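**Q** Structural data only, the sequence is not supplied:
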């Protein structure tokens, strides 16, 4: 029976999350309780289709959460109220495919990918182009950009030795992915940090862009030096193409204008109706994407691509449903006990040395990623732990490390989606990808800590 329901999960998720969003404006306790009740079977249905790693994480959160719930002596009737605090994140993830779809409808992905098809003499030259292409696409397409870029590179480098090709692909795409997302308003870690610290996204933006630019330039120089001695043996057709600058520059400029417009609408909408950042982005994405498609006169293509992509992605959200719903129960139960104070002790102990706090946050992400803990789960726990520190240490500094620390793990998390996807595409051992990108991850984290420290 559960298997027969799986193709219609998008309907179930949409109804529950839609009711949750409506109630954020209504604020009715009865509706909140109903949403919490519905979240329980939603968790059960999703558990069936989730991967083994997320089942384990979800089970741990539920078991530990139940233990804390009983220890706090709370009545069982209160459980539904403990299930809804992370549903805004699920709603956020549900609408993201629509902005990806409008980029595809406008053929921006194909035009920008031409950057990787120009004439080059060695891989050092191609490194910067590949990194820049992935960086631009990731801003709007998120994970989809990795598949697109890796697909083009696999074709372009099919005449290269596998060891060289795999090394090149895992460096350029994963590193550009992490650097593009640290300032993207569509990145869940950014949205979460804005809400946790209470610092405006516009305050974060220039510092995140600066961090991204510094690390990107370092990586380009690093990659150019590493691969400059490797002659480019690409596809004979693609390697002789010349880039028409105007054809590539136009979509980049258009995407930049669209992004600035999107940010303006989100900030204005959020301030006008006093909404948190995650909810503001969630509510703006769909109408903004439709308006964008209308301006391009590609509404029909947008709807076709969007509907298909949305159904597919929403039906495949079991991992995140299991993670977020179980995490909500765990976090809310934790707050009802004295254990939170125990976990906070190491951070409060070094509160007189802000640099140590920043480093501790960074190391927590790295260690948790090595055992398969998703950064969202880590930041949810850290968000509770660091609340007292926000009055002692500049919340902007803490927020920058929360973001850079989380995204730095994207290139090294052996059990993470990005590394696993790259491993499948290149048929390479994921542990080798982790080891190869570890120096970059540490450097990225160090730059994030340095920028945060200078802002203390």
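**A** Here it is on my side, so go on. Quick caveat: nothing in here was measured; it's all calculated off a predicted structure.

**Q** alpha carbons only for contacts and neighbour counts from here, please
**A** Noted.

**Q** Tell me which residues touch the residue nearest to residue 117 when sequence neighbours are not counted, please.
**A** Closest residue in space to residue 117, ignoring its immediate chain neighbours: residue 238 at 5.3 Å, by Cα to Cα, 6 or more residues apart in numbering. Contact analysis of residue 238 by Cα atoms under 8 Å, 6 or more residues apart in numbering lists 117-119, 156.

**Q** Dump those residues to JSON lines, plus distance to residue 139.
**A** Below are the contacts of residue 238 laid out as JSON lines (distance: Cα to Cα, whole Å):
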{"residue": "117", "distance to residue 139": "20"}
{"residue": "118", "distance to residue 139": "22"}
{"residue": "119", "distance to residue 139": "25"}
{"residue": "156", "distance to residue 139": "23"}
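
**Q** Farthest pair within those?
**A** Using Cα to Cα, these reach their maximum pairwise distance at 119 and 156, which is 11.2 Å.

**Q** Please compare the first structure with the one that follows:
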């Protein structure tokens, strides 16, 4: 499976997979791992692979119910100034991303680009790069369907129930900060013609999000299942139930099977390479003395948690600048800092993993989201990195402040 997926992955994931497999092999002679311990190392993260495989079912439900047909109405209705347009673009991204994830960004970016031809290109590019990428990160920071949230909880073992108040607070606070910044001094008039289509209301989408969250929390506690297993079981059942209640169950099944088949044929392979190779590398690393040498100076910072928490986002951002995927960054950082903070600060540690990983999406010049945005807007990905780096740093700083305050 690993070999097949390797040849069906892109170069970035092939490179990371090779690096982790090779590093693990080099460390193996210096570890306490026996030959019989090797097979489990390759299967430790397979639950995450299953999660990645079924996530597109949520997107299939949204498309079946035709929420995506209302993008222009949500973006441009009432957007009479540049400040209001910035707010609507941010909130529209925030509204669609929880269920459609990455697939909605090209639609939003293309719609903004084609509808804002009267706006100077540089200004238009900044608006698209800020609103769609920042809205994407802020919406996913508290969503149980997001792989970064699932991975962080899997690493630390914290319950989603204990994290959701902090994640929601951070998401709402940063969204208000973004809206507040743009509402000052951006009152220049704007007139945009758009074509609106009838469809399900915003209220029904918000209700679906709330119901899904309640079900995740309730079923996890009632059945005493792990967070990731709860979400894996709930996504297909919820998607089918939701669409069936609105009379589109059969249409969803057709679209859902197509989406699932496409994900299994194409989309899943990079994550198989990443998760399997990471399981091998971290399993070997944990059984060597190398980790102790790296952790020793950090233990000296035990009485200064603010410095340890600050190291987390800075590590993510630096690794992102050389092309390391945030999942890999999270696992690597956890191996070093996790044992130090887990005994006393498990919730702040988990929150910082999630915030750092999602903030990385807005500024990683090698990440798929930034490179896709660069292609759609015809600008350099490093320019997008510069545009969004202040946001990533502010997001991390506010997260650290809140976690230390509470």
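**A** Yep, it's here. Note that this is a predicted model, so its numbers are computed, not measured.

**Q** tm score of chain vs chain?
**A** In this superposition the chains share a TM-score of 0.94, using TM-score structural alignment, normalised by the length of the second structure; 405 aligned residues with a Cα RMSD of 2.1 Å.

**Q** For residue 427 of the first structure, state which of the contacts of residue 238 of the first structure is nearest.
**A** Each of these was scored against residue 427 of the first structure by Cα to Cα, and residue 156 proved nearest at 16.6 Å.

**Q** ok, for the counterpart of that closest one in the second structure, nearest residue in space, not its chain neighbours?
**A** Matched to the second structure by TM-score structural alignment, residue 156 of the first structure sits across from residue 115. Distance criterion Cα to Cα, 6+ apart; nearest residue to residue 115 of the second structure, sequence neighbours excluded, is residue 192 at 6.9 Å.

**Q** Which of the helices or strands spans the one you found?
**A** Counting by DSSP states H and E, there is no helix or strand that carries residue 192 of the second structure.

**Q** Now do the contacts for residue 302 of the second structure.
**A** Counting by Cα under 8 Å, 6+ apart, residue 302 of the second structure has contacts 308, 340.

**Q** again with the one 5 residues further on
**A** Residue 307 of the second structure makes contacts with residue 301, as judged by Cα under 8 Å, 6+ apart.

**Q** Tell me the spacing between it and residue 400 of the second structure.
**A** To residue 400 of the second structure, residue 307 of the second structure is 10 Å away according to Cα to Cα, to the nearest Å.

**Q** what do you get for residue 251 of the second structure?
**A** To residue 400 of the second structure, residue 251 of the second structure is 45 Å away according to Cα to Cα.

**Q** cool, and residue 160 of the second structure?
**A** 19 Å.

**Q** go on, residue 283 of the second structure?
**A** To residue 400 of the second structure, residue 283 of the second structure is 29 Å away according to Cα to Cα.

**Q** quick one, strands of the first structure?
**A** Using DSSP state E, the first structure contains no strands.

**Q** in stretch 66-86 of the first structure, what counts as buried?
**A** Neighbour-count burial for stretch 66-86 of the first structure flags 66, 68-69, 79-86 (criterion: 16 or more other Cα atoms under 10 Å).

**Q** And for stretch 381-398 of the first structure?
**A** In stretch 381-398 of the first structure, counting by 16+ other Cα under 10 Å, buried: 381-386, 389-390, 393-398.

**Q** any chance of those in CSV, with distance to residue 405 of the first structure too?
**A** Formatted as CSV, these follow (distance: Cα to Cα, whole Å):
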residue, distance to residue 405 of the first structure
381, 14
382, 12
383, 13
384, 17
385, 16
386, 15
389, 17
390, 17
393, 17
394, 17
395, 15
396, 14
397, 12
398, 10
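
**Q** Tell me which two of those sit farthest apart.
**A** Across these, the longest distance by Cα to Cα is 19.3 Å; it joins 381 and 394.

**Q** residues near the equivalent of residue 87 of the second structure over in the first structure, how many?
**A** Aligned counterpart of residue 87 of the second structure in the first structure: residue 128 (TM-score structural alignment). By the criterion of other Cα atoms under 10 Å, residue 128 of the first structure has 22 neighbours.

**Q** Mind giving me the packing neighbours of the biggest helix by length in the first structure?
**A** Longest helix in the first structure, counting residues (DSSP state H): helix 245-273. On a contact count with 3 or more Cα pairs under 8 Å, 6 or more residues apart in numbering; DSSP states H and E, helix 245-273 of the first structure meets helix 108-112, helix 277-296.
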